[in-house]
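Trainee: Give me a model of this one.
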Amino acid sequence: MTKRWVAALGALLMTGCSTQASYTVQQVAQQLPVGARLEIATPFTYPGGRTTLWFQGGEIKPSRGLNLWTWHCSLDLHFSARSEQAREYGSGSFIITGIREERLAAVEGWALRRASLFARDEDYMLGIVFHLSAPDQPEVRQLRCERRFEDWSRERALSLADLRETLGGYLVVAAPGG
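Mentor: Take a look at the predicted model:
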C-alpha cells in the first residue's frame, strides 16, 4: 500500500512540474533573428572590476535595483576581460550569432514557506540569451534578457518592443545585413 501511495505521489508531483512552453525561441528569433545587429547609440561605461552591465526601463541600473518582474537585460563580458579600470563603449555593433532560452524555478530563501502539498512556493524566471560577436570588441559575450512570472501559463516571449524599452537608447536593433 505504501509503495503505491509513494508512486502515485511521485507521479502527481512530476506532472505538476512539467510545463508546456507557450512560445518558442523561434518566435523570438522571428523578431530578433540571428544576424541582426545591436548598435551602440549612446556611450556607456563598465565600472572597474565588472563584467556585467544591467539595463531596465531604458536606463543602466545596479543589479540590486532591478525589478525582476519586468524585462531586464545584462550585457556580459567574458570573465577574462575583467579589468580594474573602467571600460568605455562609445561606438560599434554586435552581431547576434545565436539565441537560446533559459528557464528556472526560483525559490526565495532556503526555508519552505508553506507545507501544503498543492501550495506554490516558487515563481519562474524566463531568460533569452543572445550570443554576440564583434571583431573589434571580442570581450563582449552575450546579452541576457530575463523576467519572472508567477507561473508558466503567464509567460510571454520577449518582443522587439520589450527589448527597445529595456535597452532604451543605449543599444538599438538593426536588421540583418542592414
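
Trainee: Going by C-alpha atoms from here, please, whenever you check contacts or count neighbours.
Mentor: Fine.

Trainee: which helix of this protein spans the most residues?
Mentor: helix 2-17 (DSSP state H).

Trainee: list the helices and strands that helix packs on?
Mentor: For helix 2-17, there is no helix or strand it packs on, judged by 3 or more CA pairs under 8 Å, 6 or more residues apart in numbering; DSSP states H and E.

Trainee: Which parts of the host helix or strand of residue 97 count as buried, going by neighbours?
Mentor: Per DSSP states H and E, residue 97 falls inside strand 93-107. The neighbour-count check on strand 93-107 (16 or more other CA atoms under 10 Å) flags 93, 94, 95, 96, 97, 99, 105 as buried.

Trainee: Switch these over to CSV; also include distance to residue 45.
Mentor: Below are the buried residues of strand 93-107 laid out as CSV (distance: CA to CA, whole Å):
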residue, distance to residue 45
93, 15
94, 16
95, 20
96, 21
97, 23
99, 25
105, 32
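
Trainee: and which of those residues is nearest residue 172?
Mentor: residue 93 (9.2 Å; CA to CA).

Trainee: isn't the closest one right up against residue 172?
Mentor: No. Judged on CA atoms under 8 Å, residue 93 makes no contact with residue 172 at a distance of 9.2 Å.

Trainee: can you list residues touching both of those two?
Mentor: Here residue 93 and residue 172 have 38, 39, 40 as joint contacts, going by CA atoms under 8 Å, 6 or more residues apart in numbering.

Trainee: any chance you could map the helices in this structure?
Mentor: 2-17, 25-31, 160-167.

Trainee: Can you check what angle separates the strand holding residue 97 from helix 2-17?
Mentor: Inter-element angle recorded for strand 93-107 and helix 2-17: 140 degrees (by axes from the mean of the first three to the mean of the last three CA atoms, to 10 degrees).

Trainee: how far away is the closest residue in space to residue 103 that isn't next to it in sequence from residue 149?
Mentor: With sequence-adjacent residues excluded and distances taken as CA to CA, 6 or more residues apart in numbering, residue 103 is closest to residue 126, at 4.8 Å. Distance from residue 126 to residue 149, counting by CA to CA, to the nearest Å: 7 Å.

Trainee: one more, for comparison:
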Amino acid sequence: MTGENLIANGDMRQARPGAAGPNDLMPAGWEAFRIDPATGLRLVAEPPEGVDYMARVFGGSSTSKTADGGFVQAVGALRSADTYRLTGRVRATWPVDEKHAAMIGYDPTGQTMDPMAATIHWMLLPAVSGLFVDYTSEPIRPKTDQISVWLRARTTQTDDYRFEADFDHLTLHQIPTTPPTR
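Mentor: Down below sits the predicted model:
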C-alpha cells in the first residue's frame, strides 16, 4: 500500500459534539445513520488508560431496544483508474449469530444516503466476542472519484447481555497495480 491514509479520522481520535449534550461525543469526519431509530452511537475511550478511541454502536439490554445503525464516510479525491484497499478492526460483545452482527463495508459508487443499498460490499465480523478482529478488503476500484466506507452493527436481542460493537484503525490506501520493471 502506498501514500497516506485517505480516511479522515480513521483512528477515531478526533471528536465532535453529539446531539445529546456535552458528554455525547461522536467521531469527527463520520456521519451517523440509524436504520433502527433506537440505535446508540458514540465515540468511546478504551479503559482504563483512555488513550485509544473507537466508534461504538450499541443496543440490546443496554437500552432495552433493538439496534441497527452506524457511521459512514465519503472518501473523495480518488481516481477510478486506481485501486485501493480498506483495512480496520472491529470488536463486539457478541460473535456474529442470527441476532447480532457487526459489519465493515464499502460502496464503490460513493453514495452515503442508503445503508441498505445493494452496491455496498459488507463483511460480517467478528466470529469471536471481546477481541478485536482485523479486516482487509478485496481490492477496491471506485466507480467515480469517491467511495463510501460503512461501519454498521445490529442486534434484535433486547433482554440478555448488552450488545456493543467497536470500530477503529480504519485506513484506505492506494495499492500498486503497475507491473514490475527491471
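
Trainee: Fetch the TM-score of the aligned pair.
Mentor: With the length set by TM-score structural alignment, normalised by the length of structure 1, the two chains reach a TM-score of 0.23; 80 aligned residues with a CA RMSD of 6.1 Å.

Trainee: coming back round to it: pick the most deeply packed of the helices of structure 1.
Mentor: Among the helices of structure 1, ranked by average contacts under mean count of other CA atoms under 10 Å, first place goes to helix 160-167 (a mean of 18).

Trainee: give the contact list for residue 135 of structure 2.
Mentor: Taking CA under 8 Å, 6+ apart, we find residue 135 of structure 2 in contact with 86, 87, 88, 89, 90, 104.

Trainee: okay, now residue 105 of structure 2: neighbour count?
Mentor: Look at residue 105 of structure 2: counted by other CA atoms under 10 Å, it has 20 neighbours.

Trainee: ok, it - contacts?
Mentor: Counted by CA under 8 Å, 6+ apart, residue 105 of structure 2 has contacts 120, 121, 122, 123, 149, 150, 151.

Trainee: go with 6 Å
Mentor: For residue 105 of structure 2, the contact set (CA atoms under 6 Å, 6 or more residues apart in numbering) comprises 121, 122, 149, 150.

Trainee: from those, which is closest to residue 172 of structure 2?
Mentor: Distances from residue 172 of structure 2 to the contacts of residue 105 of structure 2, taken by CA to CA, are shortest for residue 149, at 9.2 Å.

Trainee: Hmm, that closest one is touching residue 121, no?
Mentor: No. Under the criterion of CA atoms under 6 Å, residue 149 of structure 2 is not in contact with residue 121, lying 9.7 Å apart.

Trainee: Could you check which of these two is surrounded by more residues?
Mentor: Using other CA under 10 Å, the more surrounded residue of residue 149 of structure 2 and residue 121 is residue 149, with 26 against 16.

Trainee: show me the contacts for that one.
Mentor: 72, 73, 105, 106.

Trainee: now it, nearest residue through space, not along the chain?
Mentor: residue 106 (4.5 Å).

Trainee: any idea how far that neighbour is from residue 21 of structure 2?
Mentor: Distance from residue 106 of structure 2 to residue 21 of structure 2, by CA to CA: 30 Å.

Trainee: what's the answer for residue 101 of structure 2, then?
Mentor: Relative to residue 21 of structure 2, and taking CA to CA, residue 101 of structure 2 is found at 28 Å.

Trainee: of the two, who's got more company?
Mentor: Between residue 101 of structure 2 and residue 21, counted using other CA under 10 Å, residue 101 has the larger neighbour count: 24 against 8.

Trainee: burial measure for residue 23 of structure 2, as a count.
Mentor: Around residue 23 of structure 2 there are 11 other residues, counting by other CA under 10 Å.

Trainee: ok, and it, which helix or strand is that part of?
Mentor: Counting by DSSP H and E, residue 23 of structure 2 is found in strand 21-27.

Trainee: With residue 166 of structure 2 instead?
Mentor: With DSSP H and E as criterion, residue 166 of structure 2 is part of strand 163-175.

Trainee: Can you list the buried residues in that strand?
Mentor: 163, 164, 165, 166, 167, 168, 169, 170, 171, 172, 173, 174.

Trainee: neighbours of the closest residue to the fifth one other than its chain neighbours, just the number please.
Mentor: Yep, that's residue 167 of structure 2 we're talking about. Nearest residue to residue 167 of structure 2, sequence neighbours excluded (CA to CA, 6+ apart): residue 90, at 4.7 Å. Residues lying near residue 90 of structure 2 (other CA under 10 Å) number 26.

Trainee: re earlier: out of the buried residues of strand 93-107 of structure 1, what pair is the most spread apart?
Mentor: 93 and 105 (33.2 Å).

Trainee: what residues are up against the closest residue to residue 102 of structure 2 other than its chain neighbours?
Mentor: Distances taken as CA to CA, 6+ apart put residue 153 closest to residue 102 of structure 2, at 4.2 Å, once the chain neighbours are dropped. Residues counted as contacts of residue 153 of structure 2 (CA under 6 Å, 6+ apart) are 68, 69, 101, 102.
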